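Colleague: okay, predicted coordinates and the sequence, questions at the end:
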Amino acid sequence: MKRLQAQLSLIISVLQASFISLVPYYILYSFILLSIELAKSFIDFGPSFNIQDLNNLSSLINGILPVLINISISYHLVNLYYTSINKLLTIVLSLLVYLSVDLLLNVKDINSYVFPNSFIMAIIIPIFISFTISKIMIIFEKYENDLKSSLSNNISSAIVYILPFIITFFISISFFYFLGISINLDSGIEIFTKSSEEALLFLRILISNLLWFFGIHGINFFDAIVNIDILDNFAYANLTYKELFNLFVIFGGSGAGLSLVIAIFFASKDKHISFVGKASLPFVFFNINEILIFGIPIFMNFSLLIPFVLVPVINCILSLFFYLTMI
């Protein structure tokens, strides 16, 4: 039991390090989104450069996130835990498996393939790959020692990894491919029917913020597996449930980031947290709070779990209450 707890703690530490190391990426992406919103209001676009070009740039930066997560987790796993295995080959193998599984499961036309979009696979596959190849390398340990005694380290390392690389690749591809087939979520699970919008809204709030806490893009993940069409229905006059969610529930981004920034300005004495709060201020006005999530970090910070998940729920309750009292 203690060993399992230690391994779980180590995986959490690796995930924390992996996502925190991507903070510069999140800041860049946030800055691009902010720039696009400002450009829409103040720049007169011409035929050679238009708003679609900026949107394409945003899609590119956002689309590469799962790949970066995969690479970052692979790197930190082999750097902090599986230190005896080849770092570069493990990262390459993890990325190859991730892209291959996504291609086999989701792509019908290779010419239309752009980026993978499974955050779950991006996180799980590096862990599986690192564990599997480390165990296989134990079998080849004597062979590796024999090679090193007769060849240079670089050549012996390249040769000894050939079979483990191939074996791990096919084991991983088979496992995750059949796992993906058995969990077919393409059409989305229809949890609630019409007239249950409030229930689905609350579920979306809870699960999406909880997933964000663990480093998974909560809204994207939830919307990918759950059919949320009924949230296009109107909650108030001229206001759908989706718009209610964006405007009154998660103002400042997931976890109601604007509330946290205000609290930081009034109460924080920590220099690092104060700096992150100031840096994130322009972005939270546009519901962009990755800087807060991975900069403080809120990610895997269990002391902030309850407010991060419950504040949006309270916002939703208050919004619905004021609406009901006003009609």
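Modeller: Yep, that arrived.
Colleague: please count neighbours and contacts with C-alpha atoms only from this point.
Modeller: Will do.
Colleague: burial check on G180, number of neighbours?
Modeller: Neighbour count for G180, taken as other C-alpha atoms under 10 Å: 17.
Colleague: not counting sequence-adjacent ones, nearest residue to it?
Modeller: L105 (6.8 Å; C-alpha to C-alpha, 6 or more residues apart in numbering).
Colleague: flag every buried residue along the helix or strand hosting that neighbour.
Modeller: According to DSSP states H and E, L105 maps onto helix 87-106. Neighbour counts over helix 87-106 (16 or more other C-alpha atoms under 10 Å) mark 87, 90-91, 93-95, 97-103 as buried.
Colleague: list the contacts for the residue nearest to G180?
Modeller: Residues near L105 by C-alpha atoms under 8 Å, 6 or more residues apart in numbering: Y177, G180, I181.
Colleague: ok so, going back, mind giving me the packing neighbours of the helix or strand just after the helix holding L105?
Modeller: Note on helix 87-106: by DSSP H and E, the next helix or strand toward the C-terminus is helix 119-139. On a contact count with 3 or more C-alpha pairs under 8 Å, 6 or more residues apart in numbering; DSSP states H and E, helix 119-139 meets helix 65-80, helix 87-106, helix 162-182.
Colleague: how about a cut-off of 10 Å?
Modeller: Applying 3 or more C-alpha pairs under 10 Å, 6 or more residues apart in numbering; DSSP states H and E, one finds that helix 119-139 makes contact with helix 2-20, helix 65-80, helix 87-106, helix 141-150, helix 162-182, helix 218-225.
Colleague: any chance of those in a markdown table, with distance to L318 too?
Modeller: Formatted as a markdown table, the helices and strands packed on helix 119-139 follow (distance: least, C-alpha to C-alpha, whole Å):
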| stretch | distance to L318 |
| --- | --- |
| helix 2-20 | 33 |
| helix 65-80 | 34 |
| helix 87-106 | 40 |
| helix 141-150 | 62 |
| helix 162-182 | 40 |
| helix 218-225 | 21 |
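Colleague: need the winner for burial among those.
Modeller: helix 65-80 (a mean of 22; mean count of other C-alpha atoms under 10 Å).
Colleague: try it against this one:
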Amino acid sequence: MLNGNDNTTHSSYTNNANQIAVPKHEPMEYETSNNTHPHPHPHYPGNPTPNSLSVQTGSSNINTNLAINGSVEIPQSRVTVLRGHESEVFICAWNPTHDLLASGSGDSTARIWNLQGTREPEIVLRHCIRRGDTQVPSNKDVTSLDWNPSGTQLATGSYDGYARIWSSDGNLVSTLGQHKGPIFALKWNKKGNFILSAGVDRTTIIWDANSGHCEQQFSFHTAPALDVDWQSDTTFASCSTDQKIHVCRLGELRAVKTFHGHQNEVNAIKWDPQGRLLASCSDDMTLKVNSNESNRT
């Protein structure tokens, strides 16, 4: 894990109102190992690249062929570089209604970037925990984040085991502490009243976004849960290193459906817009499309 160095270029903006997320109770203790607690950001070898790349520019309708010699050179005039994070940046998400971009990093912060220049260019969301009477940085990766449908709130999940809800102007709204280990995935439903999270503790949780309370915790997986995706406002799918995919519904005590097709860890899942087909990708080097109408893959 990179801790930053003297060569890091930081944004010239300093936010004096940086928010500190402090859980109400002591941080959880957990052990990690390469076998049972996978890192949520795997690295894969690069794919072969072609000899040229056709790029559609934003300022004209012409295509520019850029020679590739191990990398693609993009003219600086077409690039906006956002600097400020002090470690790896793992994830980003566009705000659905405003020109804001959120990012999560190994420096235990999430950041909200304003790309229009109508307000402060960067808001830093510092993820902290309480040790006794002292507030200290969690020093854990921000692994996941997602905007609510109206773009007014940002939810973040962290390797410290907590989910947090922030306003779009950087104020901490609530801290969600039910997982017993790192959170790997987190998503709002379309209605914006529930947040879904998945963690290394083998569980998925539906949270009430207004109260911050746990609506229901699902313990169907036998290994860390890696990803989740909503099918509807109350039904979702989850995948795990146990090679299984469960379809679950709020209020149900058993999984509605389980898919067993993969032969290795299932890394990510995604419903089609109609909620009929569920795509999944796995360490078994396959992508499968599962039909929700049957157990057919």
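Modeller: In hand now; what should we look at? Not measured: the values here are computed from a predicted model.
Colleague: care to give me the TM-score?
Modeller: Superposed pair, TM-score by TM-score structural alignment, normalised by the length of structure 2: 0.28. Supporting alignment: 139 aligned residues with a C-alpha RMSD of 6.5 Å.
Colleague: hang on, the earlier thing: now the residue nearest to G180 of structure 1: how far from Y241 of structure 1?
Modeller: 32 Å (C-alpha to C-alpha, to the nearest Å).
Colleague: are we agreed that A235 of structure 1 is in a strand?
Modeller: Yes: counting by DSSP: H, G, I helix; E, B strand; the rest coil, A235 of structure 1 is found in a strand.
Colleague: quick one, what contacts it?
Modeller: E197, E198, Y241, K242, E243, L244, L320, Y323 (C-alpha atoms under 10 Å, 6 or more residues apart in numbering).
Colleague: also L203 of structure 1?
Modeller: Taking C-alpha under 10 Å, 6+ apart, one finds I191, E197, N209, F222, V313 in contact with L203 of structure 1.
Colleague: do you know how far the fourth one is from I205 of structure 1?
Modeller: Taking C-alpha to C-alpha as the measure, F222 of structure 1 and I205 of structure 1 are separated by 10 Å.
Colleague: from the chain's centroid, how far away is stretch 320-327 of structure 1?
Modeller: 35 Å (C-alpha atoms, centre = their mean, to the nearest Å).
Colleague: same check on stretch 13-25 of structure 1?
Modeller: Per C-alpha atoms, centre = their mean, the centroid offset for stretch 13-25 of structure 1 relative to its chain is 11 Å.
Colleague: the nearest residue to V124 of structure 2 once chain neighbours are set aside and K288 of structure 2, how far apart?
Modeller: Spatially, and ignoring its direct neighbours in sequence, V124 of structure 2 is nearest to R111 (4.7 Å; C-alpha to C-alpha, 6+ apart). R111 of structure 2 sits 34 Å away from K288 of structure 2, going by C-alpha to C-alpha.
Colleague: on that earlier part again, list just the nearest of the contacts of A235 of structure 1 to I123 of structure 1.
Modeller: K242 (27.9 Å; C-alpha to C-alpha).
Colleague: so the closest one is in contact with F234, correct?
Modeller: Yes: at 8.8 Å, K242 of structure 1 and F234 qualify as touching, with contact defined as C-alpha atoms under 10 Å.
Colleague: anything in contact with each of these two?
Modeller: E197.
Colleague: the more surrounded of these two?
Modeller: K242 (19 against 15).
Colleague: just the element for that one, please.
Modeller: Per DSSP H and E: helix 241-244 holds K242 of structure 1.
Colleague: could you point out which element follows that helix?
Modeller: helix 257-267.
Colleague: now that following helix: buried residues?
Modeller: G257, L258, S259, L260, V261, I264.
Colleague: which neighbouring elements make contact with it?
Modeller: Against helix 257-267 of structure 1 (3+ C-alpha pairs under 10 Å, 6+ apart) you get helix 271-284, helix 290-295, helix 305-326.
Colleague: now the ones you listed as TSV including distance to F119 of structure 1 and mean neighbour count?
Modeller: Formatted as TSV, these follow (distance: least, C-alpha to C-alpha, whole Å; neighbours: other C-alpha atoms under 10 Å):
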stretch	distance to F119 of structure 1	mean neighbour count
helix 271-284	23	18
helix 290-295	15	27
helix 305-326	20	16
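Colleague: these: which one's closest to I73 of structure 1?
Modeller: Per C-alpha to C-alpha, nearest to I73 of structure 1 of those: helix 290-295, 14.6 Å.
Colleague: give me the number of residues near S167 of structure 2?
Modeller: Counted with other C-alpha under 10 Å, S167 of structure 2 comes out at 15.
Colleague: isn't it right up against A102?
Modeller: No: using C-alpha under 10 Å, S167 of structure 2 makes no contact with A102, being 11.8 Å away.
Colleague: for D227 of structure 2, list the residues it contacts.
Modeller: Going by C-alpha under 10 Å, 6+ apart, the list of residues near D227 of structure 2 reads 40, 183-187, 196-199, 204, 237-241, 245, 266-270, 280.
Colleague: okay, now L278 of structure 2: neighbour count?
Modeller: Neighbour tally, L278 of structure 2, other C-alpha under 10 Å: 22.
Colleague: how many neighbours does the residue lying closest to it once chain neighbours are set aside have?
Modeller: Nearest residue to L278 of structure 2 in three dimensions, chain neighbours excluded: W271, at 4.4 Å (C-alpha to C-alpha, 6+ apart). Other residues near W271 of structure 2 come to 21 when the count uses other C-alpha under 10 Å.
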